[in-house]
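A.B. asks: structure, please.
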Amino acid sequence: MTVTILRTGPLTVLKDRGRPGHAAQGVAPSGAVDRSSFTRANALVGNPPEAAVLECTLGGLRVRFDEPATAVLTGTDAVLTVCGDRAGVEQVVEVPAGAEVTVTMPRRGLRSYLAVRGGFAVPPVLGSRSTDRLTRVGPATPAVGDVLPIGAVPAGDHGIGAARHTTAPAGADGGPWEVDLGPREDWFTAEAVETLLGAEFTVSPAGDSVGLRLAGPALSRSRTAELPSEGVVRGAIQVPPDGQPIIFQADHPVTGGYPVIAVLTPAAADRAAQARPGAKVRFVVAPSGGPVDRPQR
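C.D. replies: Okay, the predicted model is just below:
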């Protein structure tokens, strides 16, 4: 079974759970930018959790299936159409052979995840089918005319449709993004920490799957020394000399040379993955510190 790319939209890439364990070789984990939406997409079509999907930014994707398939779209309120028929939000659909499937532009949210039962079976690179847009490791970005293979259908039911999502998409407005302060909180003034947790920031257009840039009041340092480069993770809030925060996303570098004032919780990092330019952002300390990702070697 194969899928032919007829249109890519602004940006469509292959993503899976990533390639942890290669930081010592300078290769970051990468993986889906919105992990919860990626995980839900695979669960809905009965795939194993590591199956590859198409991550589509701002819709516009159109593909053709050469054989009957089971597919679903998660992540935003974009609509999946099959031969012009519109599916419901996160509705698992049966796609006939030769059918064209389209992802509309979402009204809210940024990244949609198209999963097909069997997963996209392109050759893995360092154990992953994720495209890392910073280091260019992984499969090439799909282009019009490309034909992507679909893997074998998993044996058994595997709970198709069991992960039905009934709440608002990840891109919907919500409360503050939860963070765990540190590890370099002491490199900033008390006023800077207070500002981070009290001020409103705006998502800048100058952002991508590597980092989300924010504009707002500058976060001032208490130390002027140079910080040696150290490991960073998805959700780390790095502050360069201009005081404007940068939130690392899935395709972040292995190390960073600016102090990290706080780290988003995994759930907040997924929300950041769906934030459009112009969105307003506030931060709050997660209860009990909250879980965060840790650097992997």
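A.B. asks: please count neighbours and contacts with C-alpha atoms only from this point.
C.D. replies: Will do.
A.B. asks: leaving out chain neighbours, which residue sits closest to Arg17?
C.D. replies: Gly31 (4.8 Å; Cα to Cα, 6 or more residues apart in numbering).
A.B. asks: could you also give me the structure for this next sequence, so I can compare it with the first?
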Amino acid sequence: MSAGIEVVRAGALTTVQDEGRFGHAHLGVGRAGALDAPSARLANRLAGNPVGAALLETTVTGCAVRPDRAVRAVVGGAPCRVTVDGRPVAWGAAVHVPAGAVLDAGPAAHGVRSYLAFAGGLEPQPVLGSRSADLLSGLGPDPLRDGDVLPLGPPRTGGPPATAAVPWPGVPAELVLPLLLGPRHTWFTADALRTLTTAAYRVSEQSNRIGLRTEGPALDRARQGELPSEGMVLGAVQIPPDGRPVVFLNDHPTTGGYPVVGVVPEPALAGAARVTPGTVVRFVRTAH
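C.D. replies: I've put the predicted structure just below:
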């Protein structure tokens, strides 16, 4: 009988994620995958897994699970209180969870998303080459509910030893996003482009895995009318009718009809997964 992990407390939004699914945008299927990829990869390495193994991504409130076999586990990403059967254990390092014990990752003390990796990785049925949940398309495993059981793979032999402490990415006090202008920046006035790259926006509470929404000055258009639907990429900064930028994240739609004023390069997007509502966001024009 294969090993499994029972969900004791699902939390506000906990999903299974890996590196994501690639090469299917022409079918209308986006990437999905862990929003904070550096934290997810580090959690997997400390658990002795390949960096792309499936793990849990929590949102703000954390989650609690019970494995039916002893397992090495790592809780990283957003700092939080971690316990095993009520006893405090290390955050950000490998810990031993006995069979039947409850591993509880509490609410995030800073940031938004924590990651729970388990030796052997989670093994729900893959869809188009990935085990990731895509909230927009509905592909992959559903968000976790209390009582769910997730298959757990066998631990990899010869994995790295447990590490007591490693440096984890911090939560930015201010999110600075490099911006490559285009392809539709000419749809906006010169004053609007100046505002975009000088104003202080803030992270909206309406942000999610689809996109980081902002609050701040609206951008005025130089050109009105509708844009035919066109392909969208990860990091695209779309300007909806309210004029306030939306930065597309992993679960973004593959097409859209609102103009894209610029694109944030992928390496800068991990910070967008970490910041809390109200955090200042600044767009800085870059040429590469």
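A.B. asks: follow-up on the earlier one: show me what contacts the residue nearest to Arg17 of the first structure?
C.D. replies: 15-19, 130-132, 250-251 (Cα atoms under 8 Å, 6 or more residues apart in numbering).
A.B. asks: may I see the residues you listed organised as CSV, with secondary structure, distance to Leu181 of the first structure and neighbour count added?
C.D. replies: Output for these, formatted as CSV (DSSP: H, G, I helix; E, B strand; the rest coil; distance: Cα to Cα, whole Å; neighbours: other Cα atoms under 10 Å):
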residue, secondary structure, distance to Leu181 of the first structure, neighbour count
Lys15, strand, 29, 28
Asp16, coil, 28, 26
Arg17, coil, 26, 21
Gly18, coil, 25, 24
Arg19, coil, 26, 22
Ser130, coil, 29, 32
Thr131, coil, 30, 27
Asp132, strand, 27, 29
Ala250, coil, 20, 27
Asp251, coil, 22, 27
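A.B. asks: give the equivalent position in the second structure for the residue nearest to Arg17 of the first structure.
C.D. replies: Using TM-score structural alignment, the equivalent of Gly31 of the first structure in the second structure is Gly33.
A.B. asks: and the helices in the stretch 151-288 of the second structure?
C.D. replies: 190-196, 270-274 (DSSP state H, counting those that start in this stretch).
A.B. asks: figure out which of these is closest to Arg9 of the second structure.
C.D. replies: With Cα to Cα as the measure, helix 270-274 is the member of the helices of the stretch 151-288 of the second structure nearest Arg9 of the second structure (22.0 Å).
A.B. asks: and the spatially most central residue of the first structure, how far is that from Thr2 of the first structure?
C.D. replies: Centroid check for the first structure by Cα atoms, centre = their mean gives Val33 as the closest residue, at 1.2 Å. As judged by Cα to Cα, to the nearest Å, Val33 of the first structure and Thr2 of the first structure stand 25 Å apart.
A.B. asks: and Ser229 of the first structure, by the same measure?
C.D. replies: From Ser229 of the first structure to Thr2 of the first structure the distance is 43 Å (Cα to Cα).
A.B. asks: the more surrounded of these two?
C.D. replies: Thr2 (16 against 12; other Cα atoms under 10 Å).
A.B. asks: give the contact list for the spatially closest residue to that one that is not a sequence neighbour.
C.D. replies: Among residues not flanking Thr2 of the first structure along the chain, Pro149 sits closest, at 4.4 Å (Cα to Cα, 6+ apart). Residues near Pro149 of the first structure by Cα under 8 Å, 6+ apart: 1-3, 120-122.
A.B. asks: ok so the match of Gly31 of the first structure is a strand residue?
C.D. replies: No: looking at Gly33 of the second structure with DSSP: H, G, I helix; E, B strand; the rest coil, it is coil, so not inside a strand.
A.B. asks: which stretches of the stretch 1-150 of the first structure form strands?
C.D. replies: 2-8, 11-15, 53-57, 61-65, 69-74, 80-82, 85-86, 93-95, 100-103, 111-116, 147-149 (DSSP state E, counting those that start in this stretch).
A.B. asks: onto which residues of the second structure does the shortest one map?
C.D. replies: What that stands for is strand 85-86 of the first structure. Strand 85-86 of the first structure maps onto residues 87-88 of the second structure, going by TM-score structural alignment.
A.B. asks: distance from that stretch to the first structure after superposition?
C.D. replies: After superposition onto the first structure, stretch 87-88 of the second structure sits on average 2.5 Å from its aligned residues (mean Cα distance after the TM-score superposition for the first structure).
A.B. asks: got the contact list for that stretch?
C.D. replies: 81-82.
A.B. asks: can we see that at 6 Å?
C.D. replies: Taking contacts as Cα atoms under 6 Å, 6 or more residues apart in numbering, the residues outside stretch 87-88 of the second structure that touch it are Val82.
A.B. asks: who's in contact with the residue lying closest to Val263 of the second structure once chain neighbours are set aside?
C.D. replies: Leaving out its chain neighbours, the residue that sits closest to Val263 of the second structure by Cα to Cα, 6+ apart is Ala236, at 4.3 Å. By Cα under 6 Å, 6+ apart, Ala236 of the second structure lies in contact with 247-248, 263.
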